[in-house]
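Participant: give me the fold of what follows.
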Amino acid sequence: MTQQGVRWTSEQVLARAPDDASRKAGSRLGSAGPWSSSGCDGAGAVWGLCKGSGSKPYQTMIDTTGPAYKCSCPSRKFPCKHALGLLLLWSAGEQEVAAGSAPDWAEQWLKGRSSRATGTEAGAGPAATEPPAGPVDAEAARRRTEKRAARITAGADELEQRLEDLLRGGLAAAERPGYGLWEETAARMVDAQAPGLAARVRELGAIPGSGQGWPARLLEESALLHLLDRAWLGRSALPEPLAATVRSRVGVPASAQGPAVRDRWQVLAQYDTADARLVTRRIWLYGREWGRSALVLDFGAAGRAPALALPVGRTIDADLTPYPGAGQLRAALGERYEAPDAPAPDGPPPGATLTEAVERYGRALLDDPWLEAYPVTLDGAIPLPPKDGDDTWQLACEDGKLALPVPPGTASRPALWKLTAVSGGAPVTVFGECGHRGFTPLTAWPHGSTEPVRLT
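Facilitator: Coordinates of the predicted model:
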């Protein structure tokens, strides 16, 4: 059940997709272009007409309080791609789907649902004879879950064979077939409903011929992919927290679980990444009382910014609910009890040295071997621009005995020069992501200042 009048986030919409194909198709319909006569009311109803391949548009209706879906398209998926697209459009705000009165074709369905609900509550009339929807839906969901798991297992078996073929032929020969072979393998993983495996395969395809030492990088990433494959195939023997992490890495959607944590969360960083289908917004928060960082994700259809935006440096009084999995940092933002206030008077979170940053990332890998980066606040870091023909930026400790590289492409040159200007050659406090390729700076605090400088 969902609260009336409250628009879902795009993440909540996409989490209801029955499969990855529906999620992609729905994302493509999440813009105003194909829609007309769309609207919503304060009781949780959303409706719209979507232009299809025929002369008549599809009539799409949604009751978000159920939720329940109705569409005149022939799809047997619930929700169908048109319902997902309409919900994404609705989640974007009042300008995209405005409040109004439902047209006749939507009103008839909504009244029918209301009448059945009333009859069920009264315990009389035709509605009282209808079987309850809950157990049926739960059974259907169980069958879908089992079917998807079987498809992923078949895909993982196939991927294992392809990795064996790669090693048998020699890594040095991986450059000859070109990217097409990798894309074909990734497409097979998409068909197997394992988008996490597909993404890692595409990353493998970009490594051959990418510069000096690429065979070693290809071997490392192939080993991690092999480890994920074997973990999925043997997931029944894993502790549940680690099994949940494996499901997440493979690409099986999950919902936030467990008790919510209320705290005053400081917004440390916010930045977007995009591909052909989605725009992903990553927001790092730090709980002042909890003493830990959490990652909030929000999504937008291709070419559209996600709806959730939090000002860097501010604190919010809110609930966060963690996602399942060993060492998982992701959480869902729940109820907010007040608007963002002024910057936290005590400045940045407690800092760490470069050595401690690497150690924290290493410990995090024990829970999640596929973790790309770990949030760390560095205390007393000095940015070092490239020199002697090298193109690598570095963050050095004050005594100059240790430095971490900034991974190429993870931070723009203007951002790095901004960090250098903030530093002025002196140590600064920097928040960012520490991973196996180095440290990516996202936010900085000049010495003695509580006001952050956003680098992204």
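
Participant: C-alpha only now, for contacts and for neighbours.
Facilitator: Fine.

Participant: quick one, what contacts Arg304?
Facilitator: Contacts for Arg304 (CA atoms under 8 Å, 6 or more residues apart in numbering) come out as Val279.

Participant: quick check: it is in a strand.
Facilitator: No. Counting by DSSP: H, G, I helix; E, B strand; the rest coil, Arg304 is not part of a strand but coil.

Participant: here is a second sequence; please produce its structure as well for comparison:
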Amino acid sequence: MLLSHGGEPLRAADPAGRWTVEQVLALAPDEASRRAGSKLGSAGPWSGAGCDGSGAVWGLCRGSGSKPYQTVVDTTGPAYKCSCPSRKFPCKHALGLLLVWASGESALPAGGVPDWAGEWLTGRRSRGEEKKNGEKAGPAAGGTPATGPADPEAVRRRAERRAERITGGAQELEQRLGDLLRGGLAAAEQSGYGLWEETAARMVDAQAPGLASRVRELGAVPASGPGWPVRLLEECALLHLLDSAWLRIDRLPEPLAATVRTRVGLTAPAEGPSVRDHWLVLAQYDAPDGKLVTRRIWLYGRDSGRMAFLLSFGAAGRSPALALPVGVTIDAEVTPYPGAGRLRAELGRQFGLPSSAGSPPTGGTVATAIGAYGDALHNDPWLDSWPVTLRDVIPVPSGDGWQLVDATGDAALPLTPAALSGPGLWKLVALSGGSPVTVFGACGHRGFDPFAAWSTDADADGAGSGGAEISAAATTSETVPLI
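Facilitator: Sure thing, here's the model as predicted:
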């Protein structure tokens, strides 16, 4: 159901299971697009629509003009093309077409690809094949790179100049933190956010966007409610630790040094070896990042048991290009980026068609999740959270919040304030209905953020209708997104 950009051309295959309506709507860049796409999600506005076994979906949609909009979707990316003027990605026509496709074969039957859609599909998949062959063909195999190699000496000089600027920014930030502590934390509340924003701007000038982001977070702490001085001191200590690590980076072991470089804002390419697996898409969510929109997608490798997350970015007014429906499984390669934990990865080639079936991660207890986060902090002290799966937990109210309690009642993990404010909590409570569920999310010092959940099959292994016995191995394969 989803596949990767740059994947090899797909051969004829049995049609993969169609996406669900929820998976299609999860691709919408915003609520307005979701509503507009839903209005086009019936056969009425469409003509000449169809699909084939290679993952292509196409159709003509009536618009306000004399000519219908030509819309085609390659679900092996997914990738979209529409003749409408919208800058949203995917547009409402692509969403509507996918909703028609999701409703079943009778609404969008299989057929031959029309010329206007086939031209785009052929060009897109040919470029993917050329990219794949280019990666395989090095100088020894007769491959010729499209551009000449960069001058190593020039690259080295640019890296040195940037490192010097970051070092200057880190030293200036150390002075700012020292002044704050000498003047007392109460001064942070009196000076307001302006001084922090000025300091963050200085970090941007020093080409250290990671430091700038952390400084902006510090500026928001005094307005975060009771107990803010403790939180501010904790965050200042972590920022001081990052500054100190950068200023002594030559003394650090390479995995930790790679983590420090990433934390201050230096980028590095994904490096092998690539991992091919059947990856279940667990979650996809967007977050504003200045003028950009950052999209995070979490994957779980069924065979390797490892987690990976993908990052993609959209400029102002445009959503990120990479969008994978939650709950589908893809046979694909991912290549990890350097750094402790090596969770971030780059999606590579995909093989065959995706599947709508996929078992959730095995999961563990609350104590196991907390232990996993503690182990991850050993390698990355600036880690806010760590991806974990909790098995057989029940959401229950606790004081002013909610917590996930082990079915045995031995331990509990509070939900973060952010989790309490969204609709995901009520989806989780409704899915549970007082019974144990499996939940994937992020465990950190603020609590647990749920991203996806699966209900437990209470009828397995002879469990009675009252659900007195719950099989730890029996869960449904349908992924319920919570974010």
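
Participant: and the strands in the stretch 251-400 of the second structure?
Facilitator: For the stretch 251-400 of the second structure, the strands defined by DSSP state E, counting those that start in this stretch cover 275-289, 292-301, 307-314, 329-336, 345-350, 385-398.

Participant: the first one versus strand 329-336: what angle between them?
Facilitator: For the pair strand 275-289 of the second structure and strand 329-336, the angle between their directions (axes from the mean of the first three to the mean of the last three CA atoms, to 10 degrees) equals 80 degrees.

Participant: tell me the helices and strands packed up against strand 275-289 of the second structure.
Facilitator: For strand 275-289 of the second structure, the packing partners by 3 or more CA pairs under 8 Å, 6 or more residues apart in numbering; DSSP states H and E come out as strand 292-301, strand 329-336, strand 447-455.

Participant: tell me the counterpart residues of the longest one in the first structure, please.
Facilitator: The reference is to strand 292-301 of the second structure. Under TM-score structural alignment, strand 292-301 of the second structure corresponds to residues 278-287 of the first structure.

Participant: now that stretch, how far from the centre of its chain.
Facilitator: Stretch 278-287 of the first structure sits 8 Å away from the centroid of its parent chain (CA atoms, centre = their mean, to the nearest Å).

Participant: so which of the strands of the stretch 251-400 of the second structure comes closest to His5 of the second structure?
Facilitator: Of all the strands of the stretch 251-400 of the second structure, the one in closest proximity to His5 of the second structure, counting by CA to CA, is strand 345-350 (7.3 Å).

Participant: which residue numbers in the first structure go with the closest one?
Facilitator: Counting by TM-score structural alignment, strand 345-350 of the second structure falls onto residues 331-336 of the first structure.

Participant: give me the mean deviation of that stretch from the second structure.
Facilitator: The superposed stretch 331-336 of the first structure is, by mean CA distance after the TM-score superposition for the first structure, a mean 0.6 Å from where its aligned residues fall in the second structure.

Participant: coming back round to it: would you list the strands of the stretch 251-400 of the second structure in a markdown table and tack on mean neighbour count?
Facilitator: Shown next, in a markdown table, are the strands of the stretch 251-400 of the second structure (neighbours: other CA atoms under 10 Å):
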| stretch | mean neighbour count |
| --- | --- |
| strand 275-289 | 21 |
| strand 292-301 | 21 |
| strand 307-314 | 19 |
| strand 329-336 | 24 |
| strand 345-350 | 22 |
| strand 385-398 | 22 |
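
Participant: closest one to Leu404 of the second structure among those strands?
Facilitator: strand 385-398 (4.5 Å).

Participant: quick one, the closest one and strand 292-301 angle?
Facilitator: 90 degrees.

Participant: which residues sit against strand 385-398 of the second structure?
Facilitator: By CA under 8 Å, 6+ apart, the list of residues contacting strand 385-398 of the second structure reads 307, 361-366, 369, 372-373, 376, 402-407, 428-429, 432, 434-445, 456, 472.

Participant: doesn't Lys427 of the second structure belong to a strand?
Facilitator: No. Lys427 of the second structure is assigned helix when assessed by three-state DSSP, not a strand.

Participant: what's the counterpart of it in the first structure?
Facilitator: Checking TM-score structural alignment: Lys427 of the second structure goes with Lys418.

Participant: next, count neighbours for Thr259 of the second structure.
Facilitator: 21 (other CA atoms under 10 Å).

Participant: contacting residues around the equivalent of it over in the first structure?
Facilitator: When the first structure is aligned by TM-score structural alignment, the residue opposite Thr259 of the second structure is Thr245. Residues in contact with Thr245 of the first structure, defined by CA under 8 Å, 6+ apart, are 324-326, 328, 368.

Participant: for stretch 360-373 of the first structure, grab the matching residue range in the second structure.
Facilitator: Aligning stretch 360-373 of the first structure against the second structure (TM-score structural alignment) gives residues 372-385.
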